[in-house]
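Participant: only geometry, no sequence info:
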C-alpha cells in the first residue's frame, strides 16, 4: 500500500522545508494497529522542531506531527478484529502528518462517540501536559499560586480551566489585552498584561509580597527568566516550552534566587509512566470534557494535509481557534 506524507530533510522555516511525497505503508505486525488519519492540529510543539530547536535529537529526514485522530484500518496478528473501524489516537509512534500511522495497540487511546474529530485530535499534547504538571509534577492544591506566561495560548487556556477544577490560584501573563476576559472567565484569578504593568511588581502585589508558589515557562529567553524572580523562596520554576527559541538565563537565576528549576518534556513522562497510568490519564481528561468542565480550542481553519505550507502561514496570524490538517 502507498500513502502520502509530509517530510522535511533540513531544518528551517516550515514553509520552505516541508515537502509532500509518497511513502510505502507496510502491514502491521503482531501487536500493531494501522491507523488511517482523519485530522491533526498544528501545535507550536510541531513547528519548533522543524525550525531546528531540537536538532540534536531529531534524525532527518523526519515526518512531523505529535498528535491527531484516525480510524483503525488494519490490525496485526494477535490484535482483536473488533478494533477495525474504531476511532483512536495513534500516539507515541510515527509522525502524524501522513495518511497512515502504525502504533502498538496498547498505546492507542479509544475515542468515545460523543467527541468530535477536532476535539479528539488535540487531546494529547496540551491537555496531558497541563494535567500531568498540575496533578503529578507540582501537585497543586488550593493553597498554591501558579504563574504562567503565554497565557493566551491553547495550553494557557487549559491551565486556566484546571485552576478552577483543582482549586489553585492562577496568574496568567500575556503581552496584550486580547485574552484577558477569556482567561478570567475560564478560571484565572488574575491576568497581567506586560505591555501595561510590571510583571514582578504586580505578582508581588497580588501575592502580598510572597511571590508565586510555582511558575511555568513556555517561552524561554528574557520572558522566561523574569518569571524566576516572581517565585517565593524554595518555589519551583518549571520549563516546558521554548517559543522564543532562546533558553532562559539559568546562571543569572541561580545567582539571584533560591528556587528549584526543573524541565518538563512530555516524552520523558511517556518513558516513565506505566501503561495503566497512560490510559487512566486520558480517561480522566475525557471525563472532564464529557462533563463540560474542560473545553479545548475550536477549529479556526482546516486545510488538506498537502496544503501544509498555507496552513502554517495562516497559523502565524490566527488569534483564536486551532489550525487543522485533514485527510
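Facilitator: Looks like it arrived, so ask away. Keep in mind that this is a model prediction, so the values were computed, not measured.
Participant: could you use CA atoms for every contact and neighbour count after this?
Facilitator: Fine.
Participant: where do the helices sit along this structure?
Facilitator: For the chain, the helices defined by DSSP state H cover 14-17, 44-51, 117-120, 125-132, 154-166, 180-186, 199-206, 221-228, 250-256, 266-272, 275-290, 308-315.
Participant: what's the burial count for the nearest residue to residue 192 once chain neighbours are set aside?
Facilitator: Nearest residue to residue 192, sequence neighbours excluded (CA to CA, 6 or more residues apart in numbering): residue 173, at 4.8 Å. When neighbours are counted by other CA atoms under 10 Å, residue 173 registers 24.
Participant: how near is residue 173 to residue 20?
Facilitator: 38 Å (CA to CA, to the nearest Å).
Participant: could you do residue 80 as well?
Facilitator: Counting by CA to CA - residue 80 and residue 20 are separated by 33 Å.
Participant: let's bring in a second model and compare:
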C-alpha cells in the first residue's frame, strides 16, 4: 500500500486535504513506478485545491504539480529508465503521493547526484524563468530585464539565470529587507515596488533600452513595469499574486505600442516536444546539480503533518518554499 494526499471536494486546502492509503500499481508495458521523495507546495497547488485554477480537478484528486523521486520498478517495455534513476514527473499533477506510476515519457531523468529537495522544485519556477528569458524577446549580453515579485521562486530563478547569461536585472520588491538578499543573489538593482522606487528605477534606466518585463503581480505593480519598458517592449504575465486585474493605461498602447503576452508554463509542458523539454531541462538540471541555481526553502515537513505544512505555505513572510517530505 502507498500513501497520498487527496481532496474529495474543493475548498480550503487545510480543511479538505486527506491522507489516504491506496494500493500500489504494478507497471505495465512502458510504465514506470517512481518512489516520490519531496514535493513543494506552490500557489498553483493551493489554487487547484480551492477550485480557482486554470483547470478543474476531477474529484477525488491528488494535487502536486511538481516533485522528485527515484524509479522503483519498470515495466517490461521500458527503454529510457532503470531502477534507481532520479526523475522528475512531467504530469502536472499527482505528485503529493509516495508513489507515481505513469508511462516513461512522463518523467525526465535528472543527474544522479542532484539535491533531491532542489530537484523537486525544478519543473515550475526555473522553467518559467527560462521561458521568460528565452522565448519572447531576443536578448543580448548586457541587455536589461525588469520584473516584479523578484523575491518569488520565479523571480529568484530569473535573477540567477540572467546572471549566467550576462543579462542585467532590475527588480521590484515589496519589502526593503529583501534588497540586500537579492543583490547577493546576483541582481543588478533592486527597488521597492512603489512610486518612489519607480522614480529611482527610471533614473537608473534612463537612456537604456528595456524590451522585456516579467509580471507576476498584476494591478498597479504591472503598470509600473509598463512605465519602465521602452517603446515596442513586451510584458509577459505569468502570475497574479496581487489578485488584481491587469489594467493597461491607453498611453502605453498608443504611444509606446507595448506588447502584452501571457505565460502558463503548465500549458507549455503539455505542448512541448521532447527536443524542447531537453532544451530547457538539461541545462537547468545541470545548474541545480552544480549549485548554480538554487530555490530558497522555508521548511521541510512530513506529509503526515500536511495541515501544518499547508498553513505555513499560506503564510506571508516565509523564507522560501514549504516542502512536503513524502517518506
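Facilitator: Yep, that arrived. Treat the numbers as computed from the prediction; the structure is a model and nothing was measured.
Participant: could you dump the helices of the first structure into TSV and include mean neighbour count?
Facilitator: Listed next are the helices of the first structure as TSV, based on neighbours: other CA atoms under 10 Å:
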stretch	mean neighbour count
helix 14-17	15
helix 44-51	18
helix 117-120	21
helix 125-132	20
helix 154-166	23
helix 180-186	17
helix 199-206	16
helix 221-228	22
helix 250-256	12
helix 266-272	11
helix 275-290	14
helix 308-315	17
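Participant: so which of those helices gets nearest residue 140 of the first structure?
Facilitator: helix 154-166 (7.6 Å; CA to CA).
Participant: what's the angle from that closest one to helix 275-290?
Facilitator: 90 degrees (axes from the mean of the first three to the mean of the last three CA atoms, to 10 degrees).
Participant: so where is helix 154-166 of the first structure in the second structure?
Facilitator: Mapped onto the second structure using TM-score structural alignment, helix 154-166 of the first structure spans residues 153-165.
Participant: distance from that stretch to the middle of the chain?
Facilitator: The chain centre lies 12 Å from the centre of stretch 153-165 of the second structure; the measure is CA atoms, centre = their mean, to the nearest Å.
Participant: can you get me a residue count around the nearest residue to residue 26 of the second structure once chain neighbours are set aside?
Facilitator: In space, and not counting its chain neighbours, residue 26 of the second structure is closest to residue 33: 7.3 Å by CA to CA, 6+ apart. A count of neighbours around residue 33 of the second structure, defined by other CA under 10 Å, yields 24.
Participant: my guess is residue 33 of the second structure meets residue 71, correct?
Facilitator: Yes: between residue 33 of the second structure and residue 71 there is a contact under CA atoms under 8 Å: 6.0 Å.
Participant: quick one: contacts of stretch 213-228 of the second structure?
Facilitator: Under the contact criterion CA atoms under 8 Å, 6 or more residues apart in numbering, stretch 213-228 of the second structure has outside partners 132, 145-149, 193-194, 198, 201-202, 205, 210, 229, 233-249, 252, 258.
Participant: and stretch 173-180 of the first structure, by the same measure?
Facilitator: In contact with stretch 173-180 of the first structure (CA under 8 Å, 6+ apart) are residues 147-152, 191-195, 199.
Participant: how far does that stretch stretch from start to finish?
Facilitator: By CA to CA, one end of stretch 173-180 of the first structure lies 9 Å from the other end.
Participant: do the same with stretch 208-225 of the first structure
Facilitator: End-to-end for stretch 208-225 of the first structure, by CA to CA: 21 Å.
Participant: quick one: buried residues of it?
Facilitator: 211-221, 223-225 (16 or more other CA atoms under 10 Å).
Participant: strands of the stretch 1-150 of the second structure, residue ranges please.
Facilitator: Assigned by DSSP state E, counting those that start in this stretch, the strands in the stretch 1-150 of the second structure fall at 2-6, 18-22, 31-41, 68-74, 86-89, 99-103, 107-109, 144-147.
Participant: want to throw the ones you listed into a markdown table with distance to residue 263 of the second structure?
Facilitator: Below are these laid out as a markdown table (distance: least, CA to CA, whole Å):
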| stretch | distance to residue 263 of the second structure |
| --- | --- |
| strand 2-6 | 28 |
| strand 18-22 | 31 |
| strand 31-41 | 20 |
| strand 68-74 | 24 |
| strand 86-89 | 20 |
| strand 99-103 | 26 |
| strand 107-109 | 22 |
| strand 144-147 | 14 |
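Participant: nearest to residue 117 of the second structure, of those strands?
Facilitator: Using CA to CA, the nearest of the strands of the stretch 1-150 of the second structure to residue 117 of the second structure is strand 31-41, at 6.0 Å.
Participant: what angle do strand 68-74 and that closest one make with each other?
Facilitator: For strand 31-41 of the second structure against strand 68-74, the angle by the same axes, to 10 degrees is 160 degrees.
Participant: check the fit of strand 31-41 of the second structure onto the first structure and give the mean distance.
Facilitator: When the first structure is superposed, strand 31-41 of the second structure averages 1.2 Å from its matched positions, counting by mean CA distance after the TM-score superposition for the first structure.
Participant: list the contacts for residue 116 of the first structure?
Facilitator: Here residue 116 of the first structure is in contact with no residues (criterion: CA under 8 Å, 6+ apart).
Participant: what about it, distance to residue 228 of the first structure?
Facilitator: Taken as CA to CA, the span from residue 116 of the first structure to residue 228 of the first structure is 39 Å.
Participant: repeat for residue 285 of the first structure
Facilitator: For residue 285 of the first structure, the distance to residue 228 of the first structure - CA to CA - is 30 Å.
Participant: who touches the closest residue to residue 162 of the second structure other than its chain neighbours in this structure?
Facilitator: In space, and not counting its chain neighbours, residue 162 of the second structure is closest to residue 168: 6.6 Å by CA to CA, 6+ apart. Residue 168 of the second structure sits next to 142-145, 162, 187-188 when contact means CA under 8 Å, 6+ apart.
Participant: distance to residue 15 of the second structure added to these, as CSV?
Facilitator: Formatted as CSV, those follow (distance: CA to CA, whole Å):
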residue, distance to residue 15 of the second structure
142, 48
143, 47
144, 44
145, 40
162, 40
187, 39
188, 42
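Participant: from start to finish, how long is stretch 40-59 of the first structure in a straight line?
Facilitator: 22 Å.
Participant: ok, now which ones touch residue 264 of the second structure?
Facilitator: Neighbours of residue 264 of the second structure in contact, by CA under 8 Å, 6+ apart: residue 238.
Participant: kind regards, and thank you for your time.
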